[in-house]
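In: predicted model and sequence below, questions to follow.
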Amino acid sequence: MTDPSPAGGTEIERTLGLGAAKPHRGRRWPWWFLAVALLVGAVAALWTLRDQGDGVEYKTQDASRGDLTVTVTATGNLQPTNEYNVGIEVSGTLAHVDVDFNDRVKVGQVLARLDTTKLEAQVLQSRAAVASSKAGVAQAQATVLETRADLAKLRHVRELSGGKVPAAQDLIAAEAAVKRAEAAEASARAQVAQAEATLKVNETDLSKAVVYSPTDGVVLTR
């Protein structure tokens, strides 16, 4: 038997793809290609993001000061911030109530009224008393003028007679009459002041017979 030639065996192995494969530098190129591809992709992504950032639009508006309206929705019982107890200060018969529970009212609105028949009669009576007292003042003034004139005459006669007539007692009586007349006038004036004060009270009571709302609000109770 003859040994096979090493050259022949090598050729057969090469043909069949057997034997140790020698390294070949040309097989490394896919790794470099992958690195370049990744770099190109990163650059493209950055460029795309840059284009998108430049395309963002912002809307602006000038700020201004104004009223802010806040609407609150809740369940529960509302408590008033201010509560007023409104009543009638004078005695009498209630004639009419113009509002009811939960009604909205405005300041100055009529809430209730009393029967003013008696109060109106008192006002008329007081006005008559004022007029009567003023007439009394006028009469007292006339009496003062009359007594002063009488006293002046007596003094003139006494001066002309040299003190003989009238008698001193007559002069004293005339002077006393003047003083009484002046006192009566002062009393009449005082009666006028009293009558006017009574009239003012009665007129005030009459005005209080009508109850007005002190503020805008809602009627809670009646």
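Out: Structure received.

In: could you use CA atoms for every contact and neighbour count after this?
Out: OK.

In: can you map out the strands along this structure?
Out: Listed in chain order, the strands of the chain (DSSP state E) span 94-97, 104-105, 110-114, 210-212, 217-218.

In: the ones you listed into JSON lines, with extra columns for distance to K200 and mean neighbour count?
Out: Formatted as JSON lines, the strands of the chain follow (distance: least, CA to CA, whole Å; neighbours: other CA atoms under 10 Å):
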{"stretch": "strand 94-97", "distance to K200": "23", "mean neighbour count": "13"}
{"stretch": "strand 104-105", "distance to K200": "30", "mean neighbour count": "15"}
{"stretch": "strand 110-114", "distance to K200": "19", "mean neighbour count": "18"}
{"stretch": "strand 210-212", "distance to K200": "17", "mean neighbour count": "20"}
{"stretch": "strand 217-218", "distance to K200": "32", "mean neighbour count": "16"}
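
In: now tabulate those strands in a markdown table and tack on distance to A168.
Out: Listed next are the strands of the chain as a markdown table, based on distance: least, CA to CA, whole Å:
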| stretch | distance to A168 |
| --- | --- |
| strand 94-97 | 69 |
| strand 104-105 | 78 |
| strand 110-114 | 66 |
| strand 210-212 | 65 |
| strand 217-218 | 80 |
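
In: tell me which of those sits nearest to R148.
Out: Closest approach to R148 among these (CA to CA): strand 210-212, 51.7 Å.

In: next, the one to line up against it:
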Amino acid sequence: MIEYQTSSFSQDEIRQAAQIQIQELPQGFLSSLGEKPLALIFEHVATSQFGVMVIAKESSNNRVIGYVFGATDTGQLYKDFLIRRTFQAIRYFLPKLLSWDRITKAIETLFYPARKQQKRQDQEECKAELLDLAVVQDYHGKGIAQHLFGEFVEQLREKGVGCFDIPTTAGLDRAHRFYEKMGAIKVGSVIVHEDRPTYIYRYIIQTRKHG
């Protein structure tokens, strides 16, 4: 049986989710940082007032098989991280950033919310975002990702959020098809890292009808 958990995550559950990121998305910048820095990021999202996280796990053995996380306001989530996690961030991230390429990508990631806002100033802004979703390989095609996405939508709906954006790197066609299938619409693009653009998908959260 699969359970979907939205709060009170253990350190082991956070660690397992970080390992899934490394296993399933090895080409990403975050995966290149290693397990401890990633676990710090996951822990922050799980505990910050601006973070939203859902994990899928097997109820029989508490094995985490997938996760989704995001923010009600990505810019505020980053600021909250820098305020609350400064010393841990220096300890875990500094050894990993001893190359100009990684330093550049870290800076680009931090300034992404401001770039997106500037790029899309002519349209309604969605401060909430779905930042990452992954499911272990042997559970692909079983509807886990769809359930995680649905639970994420419910969490934002309960917080009064009306829409959220999904930044997705160009070239990840499978992810693009998934978000389109879930009802998200491509609304633009922004350059986060200079090698390729990031497409912005938008999902409108429908208000629940009463009666």
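Out: Arrived safely. Bear in mind that the values here come from a model prediction, so they are computed numbers and not experimental data.

In: care to give me the TM-score?
Out: The TM-score (TM-score structural alignment, normalised by the length of the second structure) is 0.17; 56 aligned residues with a CA RMSD of 4.8 Å.

In: thinking again about what came up before, T48 of the first structure: which of the strands of the first structure is closest?
Out: For T48 of the first structure, the closest of these is strand 217-218, at 65.9 Å, according to CA to CA.

In: now do that closest one: which elements does it pack against?
Out: Helices and strands touching strand 217-218 of the first structure, by 3 or more CA pairs under 8 Å, 6 or more residues apart in numbering; DSSP states H and E, are strand 104-105.

In: for the strand it packs on, packing partners?
Out: Checking 3+ CA pairs under 8 Å, 6+ apart, strand 104-105 of the first structure ends up next to strand 217-218.

In: around the residue nearest to K105 of the second structure when sequence neighbours are not counted, how many other residues sit close by?
Out: Distances taken as CA to CA, 6 or more residues apart in numbering put H193 closest to K105 of the second structure, at 6.4 Å, once the chain neighbours are dropped. Burial of H193 of the second structure is recorded as 17 neighbouring residues (other CA atoms under 10 Å).

In: wait, H193 of the second structure touches I107, no?
Out: No: when contacts are counted by CA atoms under 8 Å, H193 of the second structure is not listed as touching I107 (9.6 Å).

In: circling back to that earlier point, for V157 of the first structure, which of the strands of the first structure is the nearest?
Out: strand 210-212 (66.1 Å).

In: scan the first structure for its longest helix.
Out: As assigned by DSSP state H, the longest helix anywhere in the first structure is helix 117-160.

In: show me what that helix is packed up against.
Out: Using 3+ CA pairs under 8 Å, 6+ apart, helix 117-160 of the first structure sits against helix 168-207.

In: mind listing what's buried along the helix it packs on?
Out: Using 16 or more other CA atoms under 10 Å as the test for burial, helix 168-207 of the first structure gives 171, 174-175, 177-178, 180-182, 184-185, 187-189, 191-192, 194-196, 198-199, 202-203, 205-206.

In: OK, contacts around the residue nearest to K105 of the second structure?
Out: 105, 108-109 (CA atoms under 8 Å, 6 or more residues apart in numbering).

In: buried among these? Need that as a selection in PyMOL.
Out: Buried residues among those (16+ other CA under 10 Å), as a PyMOL selection:
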select buried, resi 105+108
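
In: could the contacts of H193 of the second structure be laid out in TSV, adding distance to R174 of the second structure and secondary structure?
Out: As requested, the contacts of H193 of the second structure are arranged in TSV below (distance: CA to CA, whole Å; DSSP: H, G, I helix; E, B strand; the rest coil):
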residue	distance to R174 of the second structure	secondary structure
K105	24	helix
E108	25	helix
T109	23	helix
